[in-house]
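Novice: Provided below are the primary sequence and the corresponding predicted coordinates.
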Amino acid sequence: MSRSKENRVTTTTVPDIAGLRIGVLCGGNSPERQGSIASGEHASKALAAAGITTELIDLGDTPLTALPGRIDVALLGLHGLYGEDGKVQGALEVARLPYTGSGVLASALGMHKPTLKYLFTQARIDTPAWVPVDRDISVESTLSAVRHTLGYPVFVKPASGGGSLAAGIARDEVALRAMITPTDDEQYGEYMIEEYVQGIPATVGLIEVDGRLVTLPVHDVEPKTEFYDYAAKHDPALRVEHCPSLLPATTTESMQYVAKRVFRMIGAHGVLRVDFIAGVNGRTTVLECNTLPGLSERGNLATMAKAGGIPYGTLMQHIVRTAYTKPGYLP
């Protein structure tokens, strides 16, 4: 029986992964290094427990040029700059080494939030309004733009970052000025200022299973901090999670529909996580997407998969198989 066009994924012959040498790539030099190492350790342990030959590889001390001949396929547990943004993907393409997740183009689009938001706007997908922080434009000019377009409060975050690192709420012009004034110790070179939407953070995971794109149950969270920050994302005591979500069915169904639109819009492959805010006024808006969502056993993707009937170890094996179901050429 043929699959519907909506759920079809281009497939090739998928080898028996039990006979492969899987390299779980993690770490690197990203500001999100610690979260990436946790992803890699959990994924590697789960695959090894299934009897699969697995090697945990920290790209912070192992060059990509050392991988061909050492592993057969790369499971990407990388996060943030130089891992999630298409650079590692490009190197693996050149080396002709199969890897999990999206290709170069989708990875770059998913990572660079201003470009992604332009695409959302063109596709008429609701996303918070924003103002870029351009270092060639004075801080005063940026503050004026915010004053006349967004108002306060606003949310400031890196243009190419994740995990809520270097992000926060500015409730007035004094706070915003302090947050966007350049410093010598910045980890990120580009920032953006976003309309602050009060509401409940929620996320939707999509995973390819046996050639079919599966939309996982919606996950929502009530942070006990000012917003869903780095601390709340890594300390269960600072949040209350619901999966399946307690949001109204009309809201979660809309999120799942939009998540699939985002997947296809950027040309994602294998796995994707799309983050939303369910606004207190009934508005549902997309914040961003993650082409390499965290692989920790306690992370959002694993939690959604479990709610969808996919055990953690099985989820990791599904993700490995996606390395072999890409089209012959993936931009």
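Specialist: Thanks, I have it.
Novice: rest of the way, CA atoms for contacts and neighbours
Specialist: Fine.
Novice: OK, contacts around the residue nearest in space to the middle of the chain?
Specialist: Central residue of the chain (Cα atoms, centre = their mean): N290, 1.6 Å from the mean position. Neighbour list for N290: G110, M111, L272, R273, V274 [criterion: Cα atoms under 8 Å, 6 or more residues apart in numbering].
Novice: against that first model, consider the following:
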Amino acid sequence: MNRKIRVLVLMGGKSPEHDVSLLSGKQVIDNLDKNKYEISSFIIPKSGKFDFVLFKNLKVDIVFLAMHGSFGEDGTIQGLLEIAGLPYTGSKVLASAIGMSKPVFKKLMEQAKISIPKYLIFEEEDGLDKIFNKFKYPFVVKPANQGSSVGVSIVRERKNLGLALESAFRFGETIIIEEYIKGIEVTCGVLGNKDLIALPVVEIVPQNEFFDYEAKY
């Protein structure tokens, strides 16, 4: 009889999305086939501190990454797993880092001549004229390196701008200002590495103004 594949579900971490990661991890554990997989879990606390030696020596075949946001999807934990010599699901270090950094990703899309919304990289020391010289209301304000719509706001008038900037700057010194495009939002997952499988396209119909953190979770 073949041995079951030993899967470690890794979740938690110091991201603002810590609690969502725990929910994702539970969903993974509940839905993995117990006849095929020997399942264990490891929760990184909100402090981000854990025993790396203990973690590195865990007897597993693969780590299922159920982590979200910074330190979970930005190449950080991927690099740690590379050092530990533990195989893991999802993208590797470089792809994760690029995908999580909106400024870097947008510049790569521009170089590839792929159409993207008009945007502006905005720093804490920049004046508001930098925004108003490029955008009219409404526009979108978002952190440069977060997921799950954390810190994202649609600014429709001047009185909402201060709070939107404050919310986005909570997560770093650089944020993104982006043109607002009204339309249908869709999502499409892609599985695989060389032989890719595109999952069905799904339209997102949020109950809130847009598909924000609250609407997602």
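Specialist: Here it is on my side, so go on. Keep in mind that this is a model prediction, so the values were computed, not measured.
Novice: quick one, what contacts L65 of the second structure?
Specialist: Going by Cα under 8 Å, 6+ apart, the list of residues near L65 of the second structure reads V9, L10, M11, G72, Y88, T89, G90.
Novice: return the residue of the first structure aligned against the third one.
Specialist: In other words, M11 of the second structure. Under the alignment (TM-score structural alignment), M11 of the second structure maps onto C26 of the first structure.
Novice: tell me how many other residues crowd the counterpart of K118 of the second structure in the first structure.
Specialist: Matched across to the first structure, K118 of the second structure falls on A129, judged by TM-score structural alignment. A129 of the first structure is flanked by 15 other residues according to other Cα atoms under 10 Å.
Novice: and the helices in the stretch 151-300 of the first structure?
Specialist: In the stretch 151-300 of the first structure, the helices defined using DSSP state H, counting those that start in this stretch lie at 173-180, 230-234, 249-266, 300-307.
Novice: as JSON lines, those with mean neighbour count and distance to V156 of the first structure would be great.
Specialist: Formatted as JSON lines, these follow (neighbours: other Cα atoms under 10 Å; distance: least, Cα to Cα, whole Å):
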{"stretch": "helix 173-180", "mean neighbour count": "16", "distance to V156 of the first structure": "8"}
{"stretch": "helix 230-234", "mean neighbour count": "17", "distance to V156 of the first structure": "14"}
{"stretch": "helix 249-266", "mean neighbour count": "17", "distance to V156 of the first structure": "23"}
{"stretch": "helix 300-307", "mean neighbour count": "23", "distance to V156 of the first structure": "23"}
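Novice: those: which one's closest to T284 of the first structure?
Specialist: helix 249-266 (7.3 Å; Cα to Cα).
Novice: now for the closest one, which elements pack on it?
Specialist: helix 104-111, strand 199-209, strand 271-279, strand 284-290 (3 or more Cα pairs under 8 Å, 6 or more residues apart in numbering; DSSP states H and E).
Novice: state the span of the second structure onto which it is aligned.
Specialist: When the second structure is aligned by TM-score structural alignment, helix 249-266 of the first structure has no counterpart there.
Novice: what's the angle between that helix and strand 284-290?
Specialist: For helix 249-266 of the first structure against strand 284-290, the angle by axes from the mean of the first three to the mean of the last three Cα atoms, to 10 degrees is 40 degrees.
Novice: what's the angle between helix 249-266 of the first structure and strand 271-279?
Specialist: 140 degrees.
Novice: before we move on, back to that, between the helices and strands packed on helix 249-266 of the first structure, which gets nearest to I169 of the first structure?
Specialist: Closest among those, using Cα to Cα: strand 199-209, at 13.8 Å.
Novice: could I get the full set of strands for the second structure?
Specialist: Along the second structure, the segments classed as strands by DSSP state E run 5-12, 37-44, 62-65, 119-123, 139-143, 153-155, 174-179, 185-187, 190-191, 197-198, 202-204.
Novice: which one of those lies nearest to A168 of the second structure?
Specialist: Of the strands of the second structure, nearest to A168 of the second structure by Cα to Cα is strand 139-143, at 4.8 Å.
Novice: skipping adjacent residues, who's closest to L150 of the first structure in space?
Specialist: Excluding the flanking residues, the one nearest L150 of the first structure by Cα to Cα, 6 or more residues apart in numbering is E195, at 5.8 Å.
Novice: what's the counterpart of G25 of the second structure in the first structure?
Specialist: G25 of the second structure maps onto G40 in the first structure, by TM-score structural alignment.
Novice: may I ask you to name the longest helix in the second structure?
Specialist: Counting residues, the longest helix found in the second structure (DSSP state H) is helix 18-31.
Novice: residues making contact with that one?
Specialist: Outside helix 18-31 of the second structure, the residues that reach it (Cα under 8 Å, 6+ apart) are V9, L10, M11, G12, I39, I43, K46, A66, M67, H68, Y217.
Novice: try stretch 75-95 of the second structure
Specialist: Residues from elsewhere that reach stretch 75-95 of the second structure, judged by Cα under 8 Å, 6+ apart: 56, 60-65, 70-72, 74, 96-97.
Novice: right, I'll call it a day here.
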